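Q: Kindly return the folded structure for what I paste below:
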Amino acid sequence: MVTRTGTQSVEPNVADAVNSWLKKYKIDYKLEQESLNSEIDKALEEYHSKSGGRGGNRPDAKALLVDKCLKKWPILIEYKGYKDKLIKLDADGRIANQKADNTPNYQNIKAYAVNGAVHYANAVLHYTSYTDVIAIGVTGSKDNNGKLITEIGVYYVSKSNLGFGQEVGTYSDLSFLKAENFDAFVEKVTNLHLSDEELQKNKEKREAEIDKSLTKLNNDIYTEEKGLGENDRVYLVAASIIATLGVPDKVAPLEKDDLKCSSENGATDGNIMVRKIKAFLNEKALPEGKKELIIRTLQNTLENDNINKVENGETQLKRVFCKIVDDLGIYYKIGLTTDFTGKLFNEMYRWLGFSQDKLNDVVLTPAYVAQLLVKLARVNKDSYVWDFATGSAGLLVAAMNEMLLDAKNSINSPEALLQKELHIKSQQLLGLEILPSVYMLAILNMILMGDGSSNILNKDSLKDYTGEYGFSSTVSKYPADAFVLNPPYSAEGNGMIFVEKALSMMKKGYAAIIIQGSSGTGKATGFNKRILARNALLASIKMPADLFVGKSSVQTYVYVFRVNEAHQKDDVVKFIDFSNDGYTRTNRKKASCNLRDTDNAKERYQELVDLVRYGKSKLQYFTEKEYYEGHIDPQNGADWNQSAPVDTRPTLADFKKTIGDYLAWEVSNILKSGTEDESLGK
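A: The predicted structure follows:
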């Protein structure tokens, strides 16, 4: 049974052609057709109602096919009766389903067959457990002889391409869906791949959408849901996401309909969510102490009487849960490798009453800066990375991504790669965060990454931490050899106290920190001298003044160290003025993008990494005025922020210019004097 889901008006012959193909090739449900049909229908209805019908009717036909490995493939078919309405692409060749401001382009979704099919394929990714969907668009028109000419667009929409879709191939009919042809078609689909550049562009596009969705979600909850403090909002987002993740074949994701808005003791919406979260954490085999801490933290908010009170047939908890799933579900379902919860918390700053000092303490490190620190700390697949003020774990997310990429590029055995990935996530990352609400975001971030949360600790790294692994082992010392940090600048030495402690506990490796610039010019002299007694400063990098525009107003520097090697007075330090990093930043709330690459930003960031590691030979975008190799006094501690010396000696060109300017002045005076004499003579 192939289901017709739409009722839109199209060229009758197109509809007849599609239906005849479906009938001819016996394209039908293979397994559990009614229940699976219902699941997909429900997802399509969610997207249809979410758009208010602006995306047109639901797909005209759908099917669920099964390949030789018994994998189920949802097939969505949309057709239009107009020759030029097959597909609309953007400037980058992607399906043009988003406007410049990253909101849905319902006009294109409604008007073009492939665009509509891809839009509803994302509904399946968003609201079901399927991760791979085939979206098909068909258009048709008659030629001068009255013969129907059809065009078909076939796209693979998947978690792997972040829901944007990839063209599979050119087809003249739907026979590729026929049972005897389908496995060959699936093989073609599974061999598709995106280049690293294409995948990065897709990721950046999705991340821009996330920013828009987070703004909307936070605004909705802040203005419409009374009685929820900022910590409550953090915990509700974390709880909702964890509850909807599920574990294949073991824990079903929590659905909207599972929340019954009951006031019965033990059966409230909060009780249901807590049970689902417990089931999820049990299957993830988290350490018992960490699992209990997560549940205890979330339970206080989830089982609060006010949030579970039934009014007009609905609880506040269910309303908030539905908002979170609708606005954010697609992004964590497709597995974006981004500091997802860090973005969320950064958005919440708009509503929090932080003083300027406190705001400077908790600001999120931009993803591209986090990646820079990770590269400067020379992180690879064998690194053991830690962060003593981990925040939402953005730096650890960046480190994990770098480690996993290095493992993928250097390990050829699939089994060995899998074991290495598991080891990286469970054993090679450690973070400490003292604020409970921020700690919960760090936990969620690493769970979403799949799961690096084993050694994220809710501890004061200065007072309570002595170097152990944490939950996975409270005896073994963590063998850190890479340290990354964006500390709270209100701490002693503008945060250098964290650097001193972490480096004192390391036996080897590298460290890269971003910190307030005054820490290198006198605000942390004592800390700096003690740090240099056993660690070498390799580079001092002046960052753009507007790096944290709209969130913090401090001038920051990045300092790079080689660990456990005392700094000598003759050691070369690379001083780099990175004020022009290639990005232009704005702070406009309604702007479609507040960060634009206007001067080879990506290339400049890579050159910066190369300059720190290899030196002057890597100069290309930067000048010698921006790159300077000099020295510091290990006993000074306040001479870390140097710039290239200005040569004040006059050159031959300066002399010629001065003489030229003087002669021009003399000639001007002579001419002026001559003109005045002539005037007097008259």
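Q: Could you use CA atoms for every contact and neighbour count after this?
A: Fine.
Q: Now name the helix or strand holding residue 74.
A: Using DSSP states H and E, residue 74 falls within strand 72-80.
Q: Which elements pack onto that strand?
A: In this structure, strand 72-80 packs against helix 12-24, strand 61-66, helix 113-127, strand 132-142, with contacts taken as 3 or more CA pairs under 8 Å, 6 or more residues apart in numbering; DSSP states H and E.
Q: If we use 6 Å, what do you get?
A: For strand 72-80, the packing partners by 3 or more CA pairs under 6 Å, 6 or more residues apart in numbering; DSSP states H and E come out as strand 61-66, helix 113-127, strand 132-142.
Q: Kindly provide the distance from the closest residue to residue 642 other than its chain neighbours to residue 180.
A: In space, and not counting its chain neighbours, residue 642 is closest to residue 575: 6.3 Å by CA to CA, 6 or more residues apart in numbering. Separation of residue 575 from residue 180 (CA to CA, to the nearest Å): 65 Å.
Q: more neighbours, these two?
A: Using other CA atoms under 10 Å, the more surrounded residue of residue 575 and residue 180 is residue 575, with 25 against 12.
Q: Would you verify that that one is located in a strand?
A: Yes. Assessed by DSSP: H, G, I helix; E, B strand; the rest coil, residue 575 belongs to a strand.
Q: Could you verify my assumption that it touches residue 537?
A: No. Using CA atoms under 6 Å, residue 575 is not in contact with residue 537, being 10.5 Å away.
Q: picking up where we left off before, out of the helices and strands packed on strand 72-80, which one sits most buried?
A: helix 113-127 (a mean of 29; mean count of other CA atoms under 10 Å).
Q: The structure of the following sequence is requested for comparison with the preceding one:
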Amino acid sequence: MAKKEAQTDIWVHELLKSAQITLSYQGSDISDLDKALKTASKADTGKVGKPEFIGVVKDFVLVIENKAETSQHASRDKDGNLLEDTASKQAYALNGALHYARHIIKHTSYRKVFAIGVSGDEKRHLITPIFIDDSLYSRELPNVETFVSFNEANIDYYYHREVLKETSAEEKTTAEILKDAKTLHEMLWKGGLTNQGKPLVVSGILLALREESFKGFSVDDLTGDTIKSDGQKIYDAIKANLMRADVSPETKRDKILAKFAVIRDTPKINYKDPKTQRTLLREYTEFLRTSIHGSIRYAQSADDYLGMFYGEFMSYSGEDGQSLGIILTPKHITELFCDLISLKPTDRVLDPCCGTAGFLIAAMHSMLKQTDDEVEQRAIRKKRLMGIELQDYMFTIATTNMILRGDGKSNLHNFDFLAEPASKIQKDMPCTVGMMNPPYSQGSKEDPDKYEIAFTEHLLDSLCEDARAVVIIPQSAVTGKTTKEKEIKKNILKKHTLEGVITLNTNTFYGVGTNPCIAIFTAHVPHPPQKKCKFINFEDDGFVVAKHVGLVDNGTATDRKQHLLDVWHGRTESESKFCVETTIEAEDEWLHSFYYFNDEIPSEEDFRKTMADYLTFQFNMITHGRGYLFDNEK
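A: Sure thing, here's the model as predicted:
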């Protein structure tokens, strides 16, 4: 047992190292903690106590107790409370960790302690945190897979979210943006604008407001003049800003301007109300300037703010974009894409169905964070982000989105990705990374080229050799429900390599009713027959649905994501209920649920419980005259 416990200690040490946390082993070099441990014996003898790991992160103490077997994780009474007798504290990880935490609170100046019980090994384990404060009140928190939530960068957020149950700053920002979107939608509705026109008016005004710093535009200029309307003034400011942003060629700039003509040519929003002496355009501009333009720092964020507005406008209009197959991708997924394929500053990224440019924004944010070289950063903005969008109004929104972030814009294109030969895209836009959320539910037996898996094949064909591709598609796309989809899956494996598929939270696209998954490929490398792919069940991703806000982090998302990335990149093992590694066939359903079988060895406690349940059932049957059910002869 001592050898197995030593192996657990080594594994926990590696977990801490991976999370960038430094703790002392079986002692402490912090005088306050060292003094307390000299009387912290779990036997309550007043002698020395030696937790496996202990230390301080910011103003929190972390104390960890390990046991080699998950059966030694926790000892509880019939009500589920942790027992505090000597035997329980000595034999069980969580009970021991709680003992040390309370002792530290009593005998040191530290007021906040996370006691963490760890049992098992890298593949099968339990990691349970408990928070204890100076009142000796303890709160058991949900199990975690890593210690990343407790490092210096994350521990305050974890404390406020999990212990204090406070709304995160990010969630407040999202809620405020959605509240503004609702207010703005009601204002836009008064102008009689179409669903497509609403986000165009918003994005156009935001572009015009950029001209304020160049003295080329002012809200005070919007006087409702009948000779030069407010819409014309905003339109002129948009044109100036597009030229200042160096959007080229001229044909592209003209195409974008044509979509913004809705601002100039819609009479109702240019009409000056006799009572207020203001146009609706002036009201929109004032609202955006006060509520949005001055408060959103586009360049420093991976958030797709215009995408949020677009989604909200569609929902308030009784639509969600699904008639066109448009499903906007949440920020935590666009960021996850970058991490799954280890995006580098030197990569060239293609999104052939870019929508409002969510993936390109996340990619740019990730790439820029990895380098301080201004020449490299300029190259990222101008040469390494490429997007294609079929819908011209979405293309305009995407272009605006990138302009607001200081992007080069020269690599966004408005054409039909599927209609363009893969060889031409590969030549004109040679890319090492592909990211895509294709239109959903547009394919049929009559039009099989619009199946999501067909979009995926065309993306793979369009990338450079050895490029990485990551797509988010419905689970049905990788099961091959039609003959044509099965053929496409075979073709993909003939030319490209499937690395794995990750099953996602069913609420990822909240309100849409799509069960998504992420599929990762290597392009132009035929799939080796003995290649082992990873199939992961990531339904428990730490995100839940919050009323009036949508999908939010419940406090465990950082931990869940870190565990996913550790497993995906081969840094840690996991149970088969989370990840299955296996060879595949084209005919298989490329999902974790297809390959998973329960290989977990039941614990002695599980065995005893099952036997007790069976004997209780047998006794009940016999007492009710049905003992014949257990008669082997009959």
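Q: Superposing both, give me the TM-score.
A: Once superposed, the chains reach a TM-score of 0.65 (TM-score structural alignment, normalised by the length of structure 2), with 452 aligned residues with a CA RMSD of 3.3 Å.
Q: now stretch 179-190 of structure 2, how far from the chain's geometric center?
A: Distance of stretch 179-190 of structure 2 from its chain centroid, counting by CA atoms, centre = their mean, to the nearest Å, is 28 Å.
Q: in that stretch, what counts as buried?
A: 180-182, 184-185, 187-188 (16 or more other CA atoms under 10 Å).
Q: in structure 2, what residues pair with the strand holding residue 74 of structure 1?
A: Per TM-score structural alignment, strand 72-80 of structure 1 has no counterpart in structure 2.
Q: Save the buried residues of stretch 179-190 of structure 2 as CSV, and put in distance to residue 441 of structure 2 and secondary structure too.
A: Rendered in CSV, the data for the buried residues of stretch 179-190 of structure 2 read as follows (distance: CA to CA, whole Å; DSSP: H, G, I helix; E, B strand; the rest coil):
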residue, distance to residue 441 of structure 2, secondary structure
180, 31, helix
181, 27, helix
182, 28, helix
184, 30, helix
185, 28, helix
187, 32, helix
188, 30, helix
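Q: Nearest to residue 574 of structure 2 among these?
A: residue 181 (42.0 Å; CA to CA).
Q: And for the equivalent of the closest one over in structure 1, nearest residue in space, chain neighbours not counted?
A: For residue 181 of structure 2, the aligned residue in structure 1 is residue 214 (criterion: TM-score structural alignment). Taking CA to CA, 6+ apart, and ignoring the residues beside it in sequence, residue 214 of structure 1 has residue 344 as its nearest neighbour in space, at 6.1 Å.
Q: Secondary structure element holding that neighbour?
A: helix 340-348.
Q: got a list of contacts for the helix or strand just after that helix?
A: Heading C-terminal from helix 340-348 of structure 1, the first helix or strand you meet, by DSSP H and E, is helix 356-362. Contact partners of helix 356-362 of structure 1, identified using CA atoms under 6 Å, 6 or more residues apart in numbering, comprise 488-489, 552.
Q: Please apply the same query to stretch 297-304 of structure 1.
A: 235, 270.
Q: mind checking what the residue nearest to residue 214 of structure 1 lines up with in structure 2?
A: By TM-score structural alignment, residue 344 of structure 1 lines up with residue 309.
Q: okay, now its match: neighbour count?
A: 22.
Q: Contacts only, for the residue nearest to the spatial centre of structure 2.
A: Structure 2 has residue 332 as the residue nearest its centroid, 2.3 Å off, counting by CA atoms, centre = their mean. For residue 332 of structure 2, the contact set (CA under 6 Å, 6+ apart) is empty.
Q: what about the aligned partner of it in structure 1, is that helix, strand or coil?
A: For residue 332 of structure 2, the aligned residue in structure 1 is residue 368 (criterion: TM-score structural alignment). Secondary structure assignment for residue 368 of structure 1 (three-state DSSP): helix.
Q: I'd like to know how far residue 368 of structure 1 sits from residue 204 of structure 1.
A: Taking CA to CA, one finds residue 368 of structure 1 at 11 Å from residue 204 of structure 1.
Q: Then residue 346 of structure 1?
A: 17 Å.
Q: again, but for residue 506 of structure 1
A: Taken as CA to CA, the span from residue 506 of structure 1 to residue 204 of structure 1 is 35 Å.
Q: of these two, who's got more company?
A: The neighbour count for residue 506 of structure 1 versus residue 204, taken as other CA under 10 Å, is higher for residue 506 (18 against 13).
Q: Just give the closest residue to that one, not the sequence neighbours.
A: residue 480 (6.0 Å).
Q: which SSE is the equivalent of that neighbour over in structure 2 in?
A: Alignment note (TM-score structural alignment): residue 480 of structure 1 maps to residue 431 of structure 2. In the assignment (DSSP H and E), residue 431 of structure 2 maps to no helix and no strand.
Q: how about residue 571 of structure 2, secondary structure?
A: Residue 571 of structure 2 ends up coil, using three-state DSSP.
Q: Would you map the helices across the stretch 151-300 of structure 1?
A: Taking DSSP state H, counting those that start in this stretch, the helices of the stretch 151-300 of structure 1 run over residues 179-190, 196-224, 230-245, 269-283, 288-302.
Q: can you tell which of these is closest to residue 510 of structure 1?
A: helix 196-224 (27.2 Å).
Q: Kindly provide the distance from residue 455 of structure 1 to residue 417 of structure 1.
A: 21 Å.
Q: follow-up on the earlier one: how close does the residue nearest to residue 214 of structure 1 get to residue 615 of structure 1?
A: Distance from residue 344 of structure 1 to residue 615 of structure 1, by CA to CA: 38 Å.
Q: Once you drop chain neighbours, what's closest to residue 413 of structure 2?
A: Leaving aside its chain neighbours, residue 413 of structure 2 sits nearest to residue 388 (4.8 Å; criterion: CA to CA, 6+ apart).
Q: what does the one you found align to in structure 1?
A: With TM-score structural alignment as the criterion, residue 388 of structure 2 lines up with residue 432 in structure 1.
Q: and that match, how many neighbours?
A: 24.
Q: With residue 140 of structure 2 instead?
A: 18.
Q: Map it onto structure 1.
A: Checking with TM-score structural alignment, residue 140 of structure 2 has no match.
Q: What residues does residue 140 of structure 2 make contact with?
A: residue 130.
Q: The helix or strand containing residue 395 of structure 1 relative to helix 340-348, how many degrees between them?
A: Per DSSP H and E, residue 395 of structure 1 falls inside helix 394-410. Orientation check (axes from the mean of the first three to the mean of the last three CA atoms, to 10 degrees): helix 394-410 of structure 1 against helix 340-348 gives 150 degrees.
Q: Helix 394-410 of structure 1 packs against which elements?
A: helix 367-376.
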